[in-house]
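[1] heads up, no residue letters with this:
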């Protein structure tokens, strides 16, 4: 596993995405590895294989003077495939590496860090689109209630974090990196630094706003302790040690709350809560362009997948409730 991911798992890596001088490509690779490990539950051996493959890719691109996936073109990836052949790798190993590259590109598209996939024109005929997993509103409520039931200031913190994921559609990296200066309660807005260091403004709803207010007033001071005035601790969300929360730490807490709420852990993640935010907005009648702006998607086609989720929910409703639906046999 990459050093960046190991450091983050230990809680020693800063929430600042620019910390340590890591390149944009390296940070993107670390983000994918963390997602595969925590959200998708892949084995340590599989994660190591992905890490090795991505290291080969980074090394090759670095030799071509590229440290940002947004600058990668078809010629660069074709050169990488040729590089693997020249190294004498078996066909199975080359195929696995290219799968890892495709997974990285898909991750970059989903996170809004890549507008055009350089492999788009090289792909085989499209398979049926995989819909993002999501949660029902009552399941989110159960998750929040489970988080609120634990002892200590971590309860208020976790409730506020879940409310922001579901109520504002933040990425987990944006959530843990949110500074105190990014919250404007007077106007009810969040200023978020997203992918590509792009700033966007997101409305802060009543429920999320109330949870954040309660956390900042009652819980954060207890977590910050005497470190409250230091510049590094100007992150909104702090760990028990008074340091900025990491993605790994929050993912772990979220899974614990899912178990407490009786929800399958493979259906609960920061990304799923972000999906639930978008899906529920769309079903409530929100304009797709408005959702795109709030999610920080560079490409509207990335946002359009939520129209498929909404249609799937409508189909399920008809099948379950309509007299002629598949779920009604009598």
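    Sure thing, it's come through. This one's a predicted model, so the numbers in the text were calculated from it and none came from an experiment.
[2] contacts and neighbour counts: CA atoms only from here.
    Will do.
[3] what ranges do the strands span in this structure?
    Listed in chain order, the strands found in the chain under DSSP state E are 183-184, 189-193, 199-203.
[4] among the ones you listed, which is nearest residue 81?
    Residue 81 lies closest to strand 189-193 among the strands of the chain, at 34.3 Å (CA to CA).
[5] and the closest one, what does it pack against?
    In terms of contact count using 3 or more CA pairs under 8 Å, 6 or more residues apart in numbering; DSSP states H and E, strand 189-193 is assigned the packing partners strand 183-184, strand 199-203.
[6] out of these, nearest to residue 313?
    strand 199-203 (25.7 Å).
[7] list the buried residues in that closest one.
    Applying a neighbour-count criterion of 16 or more other CA atoms under 10 Å, one finds 202, 203 buried in strand 199-203.
[8] now stretch 288-295
    Within stretch 288-295, the residues scored as buried using 16+ other CA under 10 Å are 288, 291, 292, 293, 294, 295.
[9] so residue 288 touches residue 302, yeah?
    No - in this structure residue 288 lies outside contact range of residue 302 using CA atoms under 8 Å: 10.7 Å.
[10] return every residue with contacts to both of those two.
    When contacts are counted by CA atoms under 8 Å, 6 or more residues apart in numbering, the set common to residue 288 and residue 302 is empty.
[11] between the strands of the chain, which gets nearest to residue 252?
    So among these, strand 189-193 is nearest, using CA to CA, at 23.3 Å.
[12] the structure to be compared is supplied as follows:
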């Protein structure tokens, strides 16, 4: 159903399978199965997850999977009750997104340039790194969206690029001049591969894997003098959003660019706006302006009396 009706991505299907398997293993120890699970059995499973040290966010995601599974059973007439309705969702921890400073992003991009005298393999690896990081940072792409980009995704003079995101939803994202040039340089270098992907893997008919890209990002981070533990494709996506907001982007526009279905997801980035909002209020709020005018007038009056 998830694949046929909701067009769920392979990674989403794999995650659901892992969640169902985790629940099934726990239920088996209680003498139950997924088909006849009880509320008590599901509570025992949630307790197992907490005892294993899994975060509240992970527990909440896994519980969401089981809730959807039980609702599916109910709708299909496979059972007459829903044992997951009375289960409480753990409140997730409030964590701020990790992001890089603008200078750190620039250092990463500069570290992609291969050293003089580098082999052809290292030269191409640098082109891949540069094109990928430019696109991730300039367009806020998810790594799955980046690696799935076809060769025809961007034209030579294209200013926008069509991306297929979660749930098969499509959106237009902007292309910076440097990102387009980096991608075109990679396309020219890979012309003989005749791959359908912008970022081909070892087998040109397949896209590059996340693991292969993680190795490239790790090496670039070391060359840039950054701790690789701080780096991930999603950190670059967070950096894209954080820097846009810091420079005055609208939250609604950012939601569209990131492909978030709910603006509540986008609101995690508002932490960067605190100082900017304080300045806006001080400069434009009528009470703030009135207070400053009153202070100026009082100071002027005192000076006149003096």
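    Yep, that arrived. Keep in mind that this is a model prediction, so the values were computed, not measured.
[13] mind checking the TM-score on these two?
    The TM-score (TM-score structural alignment, normalised by the length of structure 2) is 0.66; 240 aligned residues with a CA RMSD of 3.8 Å.
[14] before we move on, back to that, any chance of the helices and strands packed on strand 189-193 of structure 1 in a markdown table, with distance to residue 33 of structure 1 too?
    Compiled in a markdown table, these are given as follows (distance: least, CA to CA, whole Å):
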| stretch | distance to residue 33 of structure 1 |
| --- | --- |
| strand 183-184 | 30 |
| strand 199-203 | 25 |
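[15] and of those, who's closest to residue 250 of structure 1?
    For those, the distance to residue 250 of structure 1 is smallest for strand 183-184, at 19.9 Å, taking CA to CA.
[16] by contact count, what packs against the closest one?
    Using 3+ CA pairs under 8 Å, 6+ apart as the contact definition, the elements that strand 183-184 of structure 1 packs against are strand 189-193.
[17] ok, average deviation of the strand it packs on from structure 2?
    Here strand 189-193 of structure 1 is compared with structure 2 after superposition; its mean distance to the aligned residues, by mean CA distance after the TM-score superposition for structure 1, is 0.8 Å.
[18] onto which residues of structure 2 does that strand map?
    Aligning strand 189-193 of structure 1 against structure 2 (TM-score structural alignment) gives residues 160-164.
[19] identify the residue nearest the most centrally placed residue in structure 2 in space, chain neighbours excluded?
    Residue closest to the mean C-alpha point of structure 2, counted by CA atoms, centre = their mean, is residue 234 at 4.7 Å. Counting by CA to CA, 6 or more residues apart in numbering, residue 142 is the residue found nearest to residue 234 of structure 2 once chain neighbours are left out, at 6.7 Å.
[20] was I right about that neighbour contacting residue 136?
    Yes - the pair residue 142 of structure 2 / residue 136 is scored as a contact, 7.3 Å apart, by CA under 8 Å.
[21] what residues are shared contacts of these two?
    By CA under 8 Å, 6+ apart, residue 142 of structure 2 and residue 136 have these common neighbours: 233, 237.
[22] higher neighbour count, those two?
    Under the criterion of other CA atoms under 10 Å, the comparison of residue 142 of structure 2 against residue 136 puts residue 136 first, with 24 against 19.
[23] what residue of structure 1 takes the place of the more buried one?
    Residue 136 of structure 2 maps onto residue 165 in structure 1 when the alignment is built from TM-score structural alignment.
[24] please apply the same query to residue 272 of structure 2.
    Residue mapping for residue 272 of structure 2 onto structure 1 gives residue 309, with TM-score structural alignment as the criterion.
[25] residues near that match, how many?
    Applying the criterion other CA under 10 Å, we find 23 residues in the vicinity of residue 309 of structure 1.
[26] list the contacts of the closest residue in space to it that isn't next to it in sequence.
    If the residues on either side of it in the chain are set aside, residue 309 of structure 1 comes closest to residue 131, at 6.2 Å by CA to CA, 6+ apart. Residues in contact with residue 131 of structure 1, defined by CA under 8 Å, 6+ apart, are 305, 308, 309.
[27] before we move on, what about residue 239 of structure 1?
    Residue 239 of structure 1 makes contacts with 154, 223, 245, as judged by CA under 8 Å, 6+ apart.
[28] contacting residues for residue 50 of structure 1?
    Contacts of residue 50 of structure 1 by CA under 8 Å, 6+ apart are 33, 97, 100.
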